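A.B. asks: structure for the following, please:
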Amino acid sequence: MGDTAAEKSIGGSQKKRTKKHLVLAAVMLAMFMGAIEATIVSTAMPAIVADLGGFQLYSWVFSAYLLMNSVTVLIYGKLSDLFGRKPIMFFGVIIFLIGSTLCGFASSMKMLIIFRLIQGFGAGAVMPIATTIVGDIYTAEERAKIQGYLSSVWGISAITGPAVGGLLVQYVSWHYVFWINIPLGILSLAGLWLFLHENVEKKKHEIDYLGAILLTVAISSLMLVLVEGGSHWAWNSWQALSLFTLCGLTLAAFVFQEGRAKEPVMPFNIWKERSIFIANITSLTTGIMLIGISSFLPTFVQGVMEQTAIIAGFTLTTMSIGWPIASTMSGKMLISLGYRTTSIIGGVALVLGSIFFVTMSTSVGPIWAAAGSFIVGIGMGLTSTAFIVSIQSTVEWQQRGIATAANMFMRNLGNTIGAALLGGILNNRLSSYLNENAAEAGKKLTINSANILLNAKERAQLTETVREVLQNGLTLSLHTVYYVVLIFALISLILVFFIPKKGNSSV
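C.D. replies: Below is the predicted model:
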C-alpha cells in the first residue's frame, strides 16, 4: 500500500531526475559521519580528559549527544514528511558540522558537553532521514538490498573508528577527531544538493509546536533520569522522582495534544498497523540487548579473561562484521521468505548469541565471546533490516519519515533503558557479592575495586585471594546481566512471531 501512493506523491518526474546511486553515496557518507562519531570519540576520550580535565563529567560527553539525538529524532522525522527530506537533512547536517567544529575548539569539559549537545541536535536528523530518503527513491524490492549497504556503514565505522581515532590522537591532536567530520559533511551536502530532487506538495502546514515541546520535555526528562539515576542520584531521590513525574505528566499531555492536532508530530494511527507496532516494540527490546553486550563484554574479556583492550575490542568488532553481512543477506531473504520468516530467523540468532554469553567462562577464551557477538550481529542485521523495509512499505510517503524515525527512537530508548537497568543490576550484584566475601578477601572491597582488574599492572599487584574474589564477583555479576540479555532476546523472538503472515512469501 505504501509504495504506489508514495511514489505518486513525490512525482514520477522526480525519480527520473534523481541520480539514485549518487544520492545513495551521499546518504551513506552522511550516515558514516554520524556512525563513526561514537567509536572515534570513545578512542580519543582519554586524551581529551588528560588535556581538559573534568573526569567526573566523562560520561556526559556521550550522554549529552545521546540525549539531544533521542529528543530530536521524532521531530525531524515529522518535519521531513511536511517539508521534504532534503531541507531537513541539510539543516541537520549543517548543525552537526557546526557542533563538530565547536567541539574541536573546546577548552574545557563543560564547553565540550555544550558543543556535543549542538552536535547531537543535528545528528538527530541524519540517521532517520538518510534511511527515509532510500525508502523514497528505491522500490520495495530494491530497498531490501540497499538497506544492507546502509547497515554496512555501521560495520565499517566500528572497525575504522578506533583506528582513525587512535592515529589522530597519537600523531596529530584530539581536536581533529571532531574536525574530520567537516569534509565528509560537505561532500554529503554537495551530493544531496546536486543529485536529489523532490517534488514536495507546496501548502501551508499547521506545525504542531505544542506537541513538539511536550515531546521534547517528556523525552529529555526520561533520558536524564535514566542516565543519572542509580549513579549520581538514588532512584528514590527527589531529583529522580521529580523527573519521572514531569515525564509522566508531559507524556499524558502529549498524547492528548496529538489526538487533537491537525498535523501531529506523532500520528498514532501508524502504531495501529500490527507490523509497525511489533517492529517498534522489538526494536526497544533489541536496543536493551545491544547496550548490554557492547557495554559489558569488554569488561568480562579484560577483567575476567585477563586479555588486552585490543582483544576485548575484537570481540565486539565481530558483531559489527556479522550485522552488515546479515543485512546484505536479508535482501534476498526478504524477497524469498518474507518479513516474518526473516525476522524469526534473526530472533533465533539473537537467542543463540545470548546463550554464548550466559555460558561464557575464563576457560573458553575470547573466541567464544567473539562468536557470540558475531551471532548476535547476524540477528540484529536480519531483524533491523526486515523492520525498516516492512515499515517503509506499509506507510505512505507522507508518513514514511516519522515511521522510520519512530523505529530508530525506540532502539535509542532501549539503549538508554538498558544502560540504566543492566548497569544497576551489575552494581547491585557485585556489591552484594563483595560484601558477602569481604572476610575471605581480608580487606574492604567496593564496586570501584573492580576497576583494578581492567589495568594489567594494578591487577598483577593484587594478592591471589583478592584477585579471585574480584574476578568471581565480576563473573557472577556479568552472568546475571547476560541472563537478563537472554530474557530480552527470548522476548524479541516471541514478539516477531506476532508479525502478520501476509506477504510472507515476498516483500
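A.B. asks: please make it C-alpha for all contacts and neighbour counts, starting now.
C.D. replies: Noted.
A.B. asks: can you tell me which residues contact Ala6?
C.D. replies: Applying Cα atoms under 8 Å, 6 or more residues apart in numbering, we find Ala6 in contact with 136, 396-398.
A.B. asks: and what of Lys16?
C.D. replies: Shown in contact with Lys16 (Cα under 8 Å, 6+ apart): no residues.
A.B. asks: for the contacts of Ala6, which one is nearest Phe256?
C.D. replies: Gln398 (22.1 Å; Cα to Cα).
A.B. asks: let's compare: structure for the following, please.
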Amino acid sequence: MTTATGWAALLLGKNGLRSLALAGGVALHAINVYLVTTILPSVVKDIGGLDYYAWNTTLFVVASIIGSVLSAKCLTGLGPKLAYAVAGVIFAIGCGICSLAPDMGVLILGRTVQGLGGGLLFALPYSMIRLVFDEGLWPRAMALISGMWGAATLIGPAVGGVFAQYDAWRAAFWVLIPVTLVFMLLATLMLPKKSTEPRAKVSVPMVQLALLTAVVLAISLGSIKPSPLFNGLGLLVGLVLLYAVYRVEGSDKHRMLPKNSLSSHGALLPIYLSMSLMVIGMTSEVFVPYFLQVLHLQTPLVAGYIAALMAAGWTLGALYSSSLARESANRATLYGPVFVVVGLALACIFVPQTTGSLLSLCGVSVGMVCVGTGIGLAWPHLLTRVLANVPDAEKDIAGASITTVQLIATAIGAALAGMIANLAGFTTPGGVEGASSAAAWLFGLYALLSALLFITVRQVIRRDTVEGHVDRDVLLATEKPELP
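C.D. replies: Below is the predicted model of the structure:
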C-alpha cells in the first residue's frame, strides 16, 4: 500500500480514476443545480407552470435531503460499487422524466427523482473517501470533491444557457444521461464491491424526515394561490410542523443533529440559526435568472452567470477567510452579515428596475457577489464551531449535520421565496409588472430576515469567547465550503 500523499498520488493511475468517479458524482449533482436554475425561465415559457416555479427547487432539495440521509444505510447495505450504481440510475431516470415532461407537474416529478439520486451522488463520495484512499490522501480528496461546486458555477450556467438560447432545454437533461452512465461505468470498474470495514448499524431519523418534508410541502402548497389567507395558513401549518420536528429531535434516539443542539442555552443553536439564515437569504438566487430575462432583457446565458455570482462570491470569501487567525476570523464572521444584508438590499433596489441600463445590471451583479462573499466570510468559522462544540463521540453526526442543516434551510428558503413571490404578483398579474413587484418584495423581505444575523452571529462569537477556543486544526480541515 502506497503512503504517498501528494496530488500526483491522488490524480494518477488507479487513484486518478477513482477520484474521477467520486468527484464526477458530486459534479453531476452540482452542475445540475445551476443548469436547471438557468433553463427554468425557458421551461416555463414552453410548458407553463409559473405558479410552481419554486417547486422545482424545493422538492428537488427535499429529495436530496432524503437521499443524503439514506446514503450511509445504502452504502452499508449495498457496498460502494452497487450503491453508486443505484444512485446513478435514479439520477438518470429523473433526467429522462424531466426531458420528456409535457407539463410542469411531470417536470417536478422528474426533479424529485433527480433530487433523490443527486442526494445520494452528493453524499456517497464523502463516505467512500476513507474506503478507497489511504488516510494521507483524505484531505486532498475532500478538497477535490468540494471543488466541484466551484467548477459547477462555470459549467452549469454555460451548458444551460446555450441550450436555453437555442430553445432546446430538453436536450440539457438528455446530455446528463450519457455522462451519468459514463461515471457509473467508471465507478463499477474502480470502486470496491464491498466495504472492508465492519458493518455498523445505521439508524435513519424517519420521523424527522417525514415532518421536514411536510413542512416544505405546507409552505409550498400555501404559495399556490396569491391569497394572504391561503399563504398565511400554509406558513402557519409549516411552523407548527417545524415545532414538531424540534420536539421529536429533542427526544428521539435517531437524531439528525448532535445532542442538545436545539437547547437555548447551548452553543450550537445560534450556529445552526446563523447557517440557516445565510442559506435562506441565498435561495433568492432561484428567481434571479427569470427576473433578469424578463425585467432586464438578458439572455439565459448572461442571466445564469449573474445568478451564479452568489456561489462564486461564497467561494472567494471562504478562501480568504478560512486561513485567518482567531481574532481576524471573529471579525470576518461579524462582517459576514453586513455583506449579506447590503447585497440583498442592492438586489431589492436594482433587480426590480426595468430600464435595462448598465448601471442597474452592475448593481444586481454587485449585490449577488456581496451576498455570497458575506456567507463565505463567516461560513468556515461557523462550521468549525459546530465540530468544536461537540464531544468526540458526536463528531460524525456533527459533520453530517452541516449538510443536513444546509439542505433543510435551502428547501425552506426556496419554498418561502415562492410564497413571497406569488403573493407579490409573480403570477398575478405576472409579466413585467408582476416580476418587478415580486423582486422588490422578495429581496426586501429577505434583507430584513437576514438582519437577524446581527443577533445570531454575535451570540456565536459571545458563546465561543465564554466557552473556549476553537480548535485550529479543525478550522484548517474545513476551509472549503459546501455549496447548495
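A.B. asks: hang on, the earlier thing: where neighbours are concerned, which of the contacts of Ala6 of the first structure has the most?
C.D. replies: Trp397 (25 neighbours; other Cα atoms under 10 Å).
A.B. asks: looking at the contacts of Ala6 of the first structure, which is nearest Lys501 of the first structure?
C.D. replies: Glu396 (20.7 Å).
A.B. asks: nearest spatial neighbour of that closest one, skipping sequence neighbours?
C.D. replies: The shortest distance from Glu396 of the first structure to any non-neighbouring residue, by Cα to Cα, 6 or more residues apart in numbering, is to Gly2 (4.4 Å).
A.B. asks: ok, Ala4 of the second structure next?
C.D. replies: Ala4 of the second structure's closest residue in space is Gly136 (Cα to Cα, 6+ apart), at 7.2 Å.
A.B. asks: so what's the one you found up against?
C.D. replies: Neighbours of Gly136 of the second structure in contact, by Cα under 8 Å, 6+ apart: 3-5.
A.B. asks: circling back to that earlier point, list the contacts for the residue nearest to Glu396 of the first structure?
C.D. replies: By Cα under 8 Å, 6+ apart, the contact set of Gly2 of the first structure is 392-397.
A.B. asks: apply 7 Å and report the result again.
C.D. replies: 393-397 (Cα atoms under 7 Å, 6 or more residues apart in numbering).
A.B. asks: also Ser283 of the first structure?
C.D. replies: Going by Cα under 7 Å, 6+ apart, Ser283 of the first structure touches 407, 410-411.
A.B. asks: check Val204 of the second structure too.
C.D. replies: By Cα under 7 Å, 6+ apart, the residues touching Val204 of the second structure are 70, 254.
A.B. asks: next: Leu387 of the second structure.
C.D. replies: Contacts for Leu387 of the second structure (Cα under 7 Å, 6+ apart) come out as 395, 398-399.
A.B. asks: Met319 of the first structure now?
C.D. replies: Counting by Cα under 7 Å, 6+ apart, Met319 of the first structure has contacts 373-374, 376-377.
A.B. asks: let's see it at 8 Å
C.D. replies: Residues near Met319 of the first structure by Cα under 8 Å, 6+ apart: 370, 373-378.
A.B. asks: and if you look at Thr76 of the second structure?
C.D. replies: 195, 199-200, 202 are the contacts of Thr76 of the second structure under Cα under 8 Å, 6+ apart.
A.B. asks: same question, Pro270 of the second structure
C.D. replies: Contacts here follow Cα under 8 Å, 6+ apart; on that basis Pro270 of the second structure touches 456-457, 459-460.
A.B. asks: can you tell me the element it falls in?
C.D. replies: Assigned by DSSP states H and E, Pro270 of the second structure belongs to helix 268-282.
A.B. asks: that helix vs the first structure, mean deviation?
C.D. replies: Once fitted to the first structure, helix 268-282 of the second structure is off its aligned match by 2.6 Å on average (mean Cα distance after the TM-score superposition for the first structure).
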